[in-house]
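J.: this one's sequence-less:
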């Protein structure tokens, strides 16, 4: 699904990411890698390994679209307790397989307290917001003082689909006049329901397809 934003073609992907093809750039947000491990640290018994599926999806996108740059709009990890020895080992292997990629991470609220650990990874760090061409990319705050089109994550948008007996809550992209909010990329994330409005278009993701919700 291709949309127009700031006179640029942005492709919304069913893997819950976006592609700025003219810049060879893949954008995503809110992976919350190591969420199970952070719960384990708190004494909640959860199976490890959920991060591998998300890394595999990211790996496939990088190869399929042959991107040169990946921008993550915050919350790469769930918290500082996410980086167990196994998770760090898998991340090191992942980055070693993608040495040609330029990695940028906008630090999100879930990165608090783990900046020193993350500096061992090949990220260019951005603390507040990143201007790229006609876009201002943020973790989730809206900058009222900019005329740039904003792309943001953080809120994990979902949309309710109610058709007869069918009741679904699906991840979605939310397109407004001056902003695009992208869904959480991670497979172990919840979210917040959004509603269509007169100045808001919602693109839901279901069965590996994207469709607009009227």
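T.: Cool, got the structure. Model, not experiment: these values are computed from the prediction.

J.: okay, CA-based contacts and neighbour counts for the rest of this
T.: Noted.

J.: element containing the residue lying closest to residue 52 once chain neighbours are set aside?
T.: Among residues not flanking residue 52 along the chain, residue 90 sits closest, at 7.8 Å (CA to CA, 6 or more residues apart in numbering). If you go by DSSP states H and E, residue 90 is part of helix 85-96.

J.: Tell me which helix or strand comes right after that helix.
T.: strand 102-106.

J.: Tell me what angle the helix holding residue 90 forms with strand 102-106.
T.: 130 degrees (axes from the mean of the first three to the mean of the last three CA atoms, to 10 degrees).

J.: and the comparison structure, right after this:
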């Protein structure tokens, strides 16, 4: 099969993280599908969808149950590297009530100890109505110049802010001849002043974000800025 080459802007090499500035906010986009905010030493992740395999199993679809442990281990490893004071989960920590097993409840009860950090959950649509014990669900809120939410929304406090959110699971499809490669990505909407975060969970789908967005692709432990809007626009037309 023909390989698909990912084109970057300028001569910037592939890396495990990419620093990005929005007004006075410096954010570090991580290849682990997370965002680091240096000024407050906070780590942001979204859409873990823990317990999703068990929800499918309850519906008669046989899926292995190991993805939760893999997701939590990746988060634990990430926290060991960056040592955040707080981990903020931007919604959909779990996939549904049917997936909230005793083992998962125990994992969530001890999550702050495993991560050696405070854990804050912004409630998502999949978390709604589920009691998570030591992890209360918070509404959308402001942190500095950021408006944190699960679903995309404008700040409701009357102040400008970058909406940092999950829910969409942004991806980009690269095309070269007959080949297709879909990759998770960070996607910035300059009109809405919004940064969509890729899903952190193992067992998640994605929504193809096209030329409206400035994107950073995540592939094989690297994060790659994708600035060629003309190429992205042509790819969108081909894919219609």
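T.: That came through, no problem. Bear in mind that the values here come from a model prediction, so they are computed numbers and not experimental data.

J.: how close does the residue nearest to residue 52 of the first structure sit to residue 100 of the first structure?
T.: With distances taken as CA to CA, to the nearest Å, residue 90 of the first structure is found 18 Å from residue 100 of the first structure.

J.: For the alignment partner in the second structure of residue 32 of the first structure, give me its contacts.
T.: Residue 32 of the first structure maps onto residue 49 in the second structure, with residues paired by TM-score structural alignment. Taking CA atoms under 8 Å, 6 or more residues apart in numbering, we find residue 49 of the second structure in contact with 92, 93, 94, 95, 126, 201, 203, 204.

J.: Tell me the mean distance between the helix holding residue 90 of the first structure and the second structure once they are aligned.
T.: Its aligned residues in the second structure lie a mean 3.1 Å from helix 85-96 of the first structure after superposition (mean CA distance after the TM-score superposition for the first structure).

J.: got a list of contacts for that helix?
T.: 34, 49, 51, 52, 55, 121, 122.

J.: For residue 90 and residue 100 of the first structure, indicate the residue with more neighbours.
T.: More neighbours surround residue 90 than the other of residue 90 of the first structure and residue 100, with 16 against 11 (other CA atoms under 10 Å).

J.: which residue is nearest the centroid of the second structure?
T.: For the second structure, residue 198 is the residue whose C-alpha lies nearest the centre (CA atoms, centre = their mean; 3.2 Å).

J.: can you pull the contacts of the aligned partner of that one in the first structure?
T.: Alignment note (TM-score structural alignment): residue 198 of the second structure maps to residue 183 of the first structure. Contacts for residue 183 of the first structure (CA under 8 Å, 6+ apart) come out as 16, 17, 29, 30, 153, 155, 156, 157, 158, 171, 172, 173.

J.: same question, residue 44 of the second structure
T.: Counting by CA under 8 Å, 6+ apart, residue 44 of the second structure has contacts 34, 35, 36, 37, 87, 88, 89, 90.

J.: How many neighbouring residues does residue 5 of the first structure have?
T.: Residue 5 of the first structure has 19 neighbouring residues, counting by other CA under 10 Å.

J.: Counterpart of it over in the second structure?
T.: By TM-score structural alignment, residue 5 of the first structure lines up with residue 22.

J.: for residue 21 of the first structure, same thing?
T.: In the second structure, the residue paired with residue 21 of the first structure is residue 38, using TM-score structural alignment.

J.: Just to check, its match is in contact with residue 27?
T.: Yes: the criterion here is CA atoms under 8 Å, and residue 38 of the second structure meets it with residue 27 at 7.0 Å.

J.: which one of those two has more residues nearby?
T.: residue 27 (17 against 14).

J.: secondary structure element for that one?
T.: Using DSSP H and E, residue 27 of the second structure sits within strand 25-30.

J.: superposed on the first structure, where does that strand end up, distance-wise?
T.: Looks like 0.9 Å for strand 25-30 of the second structure (mean CA distance after the TM-score superposition for the first structure).

J.: Flag every buried residue along that strand.
T.: Within strand 25-30 of the second structure, the residues scored as buried using 16 or more other CA atoms under 10 Å are 27, 28, 29, 30.

J.: what's the average distance of the helix or strand that that strand is followed by to the first structure?
T.: Next along the chain after strand 25-30 of the second structure, taking DSSP H and E as the criterion, comes strand 34-37. Mean deviation of strand 34-37 of the second structure from its aligned counterpart in the first structure after superposition (mean CA distance after the TM-score superposition for the first structure): 0.5 Å.

J.: Helices along the first structure, start to end?
T.: Remark: helices assigned in the first structure by DSSP state H are 35-41, 50-65, 85-96, 115-118.

J.: ranking these by burial, who's on top?
T.: Of those, the one with the most neighbours on average (mean count of other CA atoms under 10 Å) is helix 35-41, at a mean of 21.

J.: thought residue 210 of the second structure was touching residue 234?
T.: No: using CA under 8 Å, residue 210 of the second structure is not in contact with residue 234; the gap is 9.9 Å.

J.: Which of those two has more residues huddled nearby?
T.: Between residue 210 of the second structure and residue 234, counted using other CA under 10 Å, residue 210 has the larger neighbour count: 20 against 12.

J.: What residue in the first structure is paired with the more buried one?
T.: So, by TM-score structural alignment, residue 210 of the second structure is matched to residue 195.

J.: what does residue 58 of the first structure align to in the second structure?
T.: Match for residue 58 of the first structure (TM-score structural alignment): residue 75.

J.: longest strand anywhere in the first structure?
T.: With secondary structure taken from DSSP state E, the first structure has its longest strand at strand 166-176.

J.: Roughly how far does residue 110 of the first structure sit from residue 34 of the first structure?
T.: 11 Å.
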